[in-house]
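**Q** Just the structure for this:
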Amino acid sequence: MTLLTLAVALFLSEASTRTGRYGAALTFAALLAEVAGLPFVQDRPVLDMALQIAGSASLPLFWLFARSWFDDDFRPGVTQMVWTLGYLGVSAAVIDGERGMHAPLQPLDGLLYLAGIALTIDALRYAWQNRASDLVEARRRARVAFVVIVTMVFLWTIGAEIVGRAFGGFAFAGVVGAIGMLLGIFGLALLLFGLRHRDMFAPVVPESALPLMISASPPPPPDLDEPLARALDMAMMQDRLYREPDLTIGAIAARLDVPEYRVRRLVNGRFGYRNISDYLNGLRVTEVCAALADPDQAEVPILTIAMDAGFGSLAVFNRSFKARQGETPSAYRRRHLETRPLSD
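**A** This is a model prediction of the structure:
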């Protein structure tokens, strides 16, 4: 419990970010689950049930935490709300029926396990994918460790609980599950503490690709990366390298003839971007905006303009454009073309 309390404090220190709030809620729910196992709580059925239901929120909160930590564009929507409330509803039904981990398996328990497995796998998927495009070095290193720790703990605790309930070894399952949970919490705490980074959870989403933005991390030494910054600027602004839809950090580094880590350090430390897609899409949106406001291109389809700028799909283009401009591409074009004669 002491470790969980410290973890709550750690995440509360990052409470200004969405990930920090999810992390604090996650660890607090896990703390309530531990409190529910205390003797004085079990003597109070109503309190015990309330704490168990609150503790069961740990898994969907863990899922939301992982999604928001490893995906800068994540915003919880209706789908995430349905999954979370559905999981809590099934958990409440299981708890209300007094079918805890010390009872034989029932069909509803199987549904709960399947939902938990689906949420965990989805969290691991978001932690693993797009590792190469992550510009926050501390978070990029954390992805692999996160996947390893969570997979081991999940297989350990869930496997022990299922086996124990299937074969009647409840005491053994409880001890093994508690050990696995303790090791998992300890491992994640060490991971987060060892990789403390003031920009780890920062929800930085640049509104424009043109201004330089200094992140919270110290910028790289000017004498090392100033020439690289000029070379990158030339490749993007003059050669329009960003127009390549499948452009990666590796391809940019190869074009500039430097190691990938120097490109990551420059784009994150100097320009303030947290992943390479944000950086490239910002440049693409800037080009699209100029084209949409150009009367000579008033008849050119918006999709054609977006594809020419390097966007690989309409969905990514619409999302990126609206996130930066606060309106749809068609509304942006209409507003600028309608007001153009007044400014001439």
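**Q** C-alpha from now on. contacts and neighbour counts both.
**A** Will do.
**Q** before we move on, which element is the closest residue to Leu292 other than its chain neighbours in?
**A** Counting by Cα to Cα, 6 or more residues apart in numbering, Arg333 is the residue found nearest to Leu292 once chain neighbours are left out, at 4.9 Å. Per DSSP states H and E, Arg333 falls inside helix 329-343.
**Q** Buried ones in that helix, by neighbour count?
**A** 329, 332-333, 337 (16 or more other Cα atoms under 10 Å).
**Q** same thing with stretch 59-78?
**A** In stretch 59-78, the ones that count as buried by 16+ other Cα under 10 Å are 59-73.
**Q** could you measure Pro39 against Leu31, distance?
**A** Pro39 sits at a distance of 15 Å from Leu31 (criterion: Cα to Cα, to the nearest Å).
**Q** Those two: which is more packed in?
**A** Leu31 (22 against 10; other Cα atoms under 10 Å).
**Q** one step back: want to throw the buried residues of helix 329-343 into a markdown table with distance to Ala50?
**A** What follows is these, written out as a markdown table (distance: Cα to Cα, whole Å):
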| residue | distance to Ala50 |
| --- | --- |
| Pro329 | 48 |
| Tyr332 | 50 |
| Arg333 | 53 |
| Leu337 | 58 |
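**Q** Pick the one among those closest to Leu4.
**A** Nearest to Leu4 out of those is Pro329 (Cα to Cα; 46.3 Å).
**Q** To compare with the earlier structure, here is another sequence to fold:
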Amino acid sequence: MSLILGLFEAQMLVLAAAIIGRGGIALRSLGALLIVLCGMLTPFAIGYAGFYDRWPWLSFAPFAVPLAMGPLLYAHLNALIFNRSIPRWHAVLPVIQFAYQAVAFCLPLPVRGAFDREVQRPWLDPILAVLLLASMVGYVVVGLRALRQHQSWLLARRSDLAAARRVRAALIAYAAIVAARTGYLIADALIVPLSYLDMFGFYVVLAIVGNYLAIEGWRQADARPQPIVESVRGDWRQVAAEWMDRIEQHGWWRDPDLDLAELARRLGTNTAYLSRGLNEGLGLGFAEAINGLRVEHVAARLRDGSDGDILTLAIDAGFGSKATFNRVFKNRFGVTPSAYRRVSTDKNDAERPDLQRTA
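**A** This is a model prediction of the structure:
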């Protein structure tokens, strides 16, 4: 057991050092994550070899800081997706865990033994298990949200999705650790208490996933990242046009509950960026842009000779009230919807002059 974990750990450490040496936020955070995974393997690798029996003073040595896994994964993904660091508060719990272990390690050996029996195992270990699982699941969730945003941003620019696939692979690998950890916790709590030796399978999974991340990180160290970046002022018109194409293509304007925040989420951006893009790229606010697509749809139905009720057409297009629809329609075409229908039905397409639109 020790040999298997030790070999995995040695390879991870070598690749972690090589990855960190390549520089960059994404690679440094990945290298740090690999070192943390090695630290989690160390107590078991040396424990299965009998180190703790021979040298009891090694107990509480701060090798493993599992609460650092989630923040470091998020730091890696954040660097790949947004090309930025994460806030420092993400490091609070890992630092506390490491400091607690370091202080306990400095206590006299008899005190450490008594503390482990009376406090650590019955009280702190269950709390740490729940906290660790919550941290792992939480960072998977925020990672998935960031991944969806990244994919939407790349699709909006007709970009290659290789960068998003790289992010997804790292997230899936970490999710495998979360799934294995959850399974062992459930087995320990509901089926039978697990011993030190029973946890070997989980640490094999941890070692395999860690080596996968290390190998892929080294292999793709020179891959060109495609982080989400804001366009410069001169690009707003193109970006806004791409957004409007996607909104029209997916028919999102039909949703009567669509608001700025929901549209930003679907486009893979944020509300400030979306609002600025519409204003500077098209000279329109959110409501003007969406209602413009809606009245265009209704007008097209009227030109095609639809005999449906105008209010029904307006509601189908996403308008919430008749008054809003009439106001927007008249501002857009210069006439009421009823007048527009009369003109459309009284004249043939070849004879009917185009109606003059107003801004």
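**Q** circling back to that earlier point, from the chain's centre, how far out does the helix holding Arg333 of the first structure sit?
**A** Centroid separation for helix 329-343 of the first structure versus its chain: 36 Å, with Cα atoms, centre = their mean, to the nearest Å.
**Q** What lies in contact with stretch 76-93 of the first structure?
**A** 53, 56-57, 60, 64, 108, 112, 115-116 (Cα atoms under 8 Å, 6 or more residues apart in numbering).
**Q** Next: stretch 148-160 of the first structure.
**A** 124, 173-174, 176-178, 180-181, 183-184, 187-188.
**Q** which stretches of the stretch 101-250 of the second structure form helices?
**A** Secondary structure of the stretch 101-250 of the second structure by DSSP state H, counting those that start in this stretch: the helices cover 109-115, 125-156, 162-186, 200-219, 236-250.
**Q** Now do the fourth one and helix 162-186, the angle between them.
**A** Translated: helix 200-219 of the second structure. On the basis of axes from the mean of the first three to the mean of the last three Cα atoms, to 10 degrees, helix 200-219 of the second structure is oriented at 170 degrees to helix 162-186.
**Q** just to revisit the earlier point, other SSEs contacting the helix holding Arg333 of the first structure?
**A** Packed against helix 329-343 of the first structure, as judged by 3 or more Cα pairs under 8 Å, 6 or more residues apart in numbering; DSSP states H and E, are the following elements: helix 276-292, helix 314-325.
**Q** Mind putting the ones you listed into a markdown table with mean neighbour count and distance to Met81 of the first structure?
**A** A markdown table is the format used below for these (neighbours: other Cα atoms under 10 Å; distance: least, Cα to Cα, whole Å):
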| stretch | mean neighbour count | distance to Met81 of the first structure |
| --- | --- | --- |
| helix 276-292 | 21 | 26 |
| helix 314-325 | 16 | 20 |
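**Q** What I need now is these written out in CSV, including distance to Ile305 of the first structure for each item.
**A** Shown next, in CSV, are these (distance: least, Cα to Cα, whole Å):
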stretch, distance to Ile305 of the first structure
helix 276-292, 6
helix 314-325, 10
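**Q** Which one of these lies nearest to Gly97 of the first structure?
**A** helix 314-325 (44.1 Å).
**Q** residues making contact with the closest one?
**A** 206-208, 281-282, 285, 303, 306, 311, 327-329.
**Q** Going by distance to Ala25 of the first structure, which of those wins?
**A** Pro206 (27.3 Å).
**Q** State the number of residues packed around that closest one.
**A** With other Cα under 10 Å as criterion, Pro206 of the first structure counts 19.
**Q** mind checking how far it is from Ser320 of the first structure?
**A** 11 Å.
**Q** Arg139 of the first structure maps to what in the second structure?
**A** Using TM-score structural alignment, the partner of Arg139 of the first structure in the second structure is Ala163.
**Q** Over to Gly174 of the first structure?
**A** If you follow Gly174 of the first structure across to the second structure using TM-score structural alignment, you land on Met199.
**Q** again with Gln52 of the first structure
**A** So, by TM-score structural alignment, Gln52 of the first structure is matched to Phe63.
**Q** Wait, its match touches Gly39, no?
**A** Yes - using Cα atoms under 8 Å, Phe63 of the second structure is in contact with Gly39, at 4.9 Å.
**Q** for the match of Gly174 of the first structure, what are its contacts?
**A** Applying Cα under 8 Å, 6+ apart to Met199 of the second structure gives the contacts Tyr184.
**Q** From Phe98 of the second structure, how far out is it?
**A** Distance, Met199 of the second structure to Phe98 of the second structure, using Cα to Cα: 22 Å.
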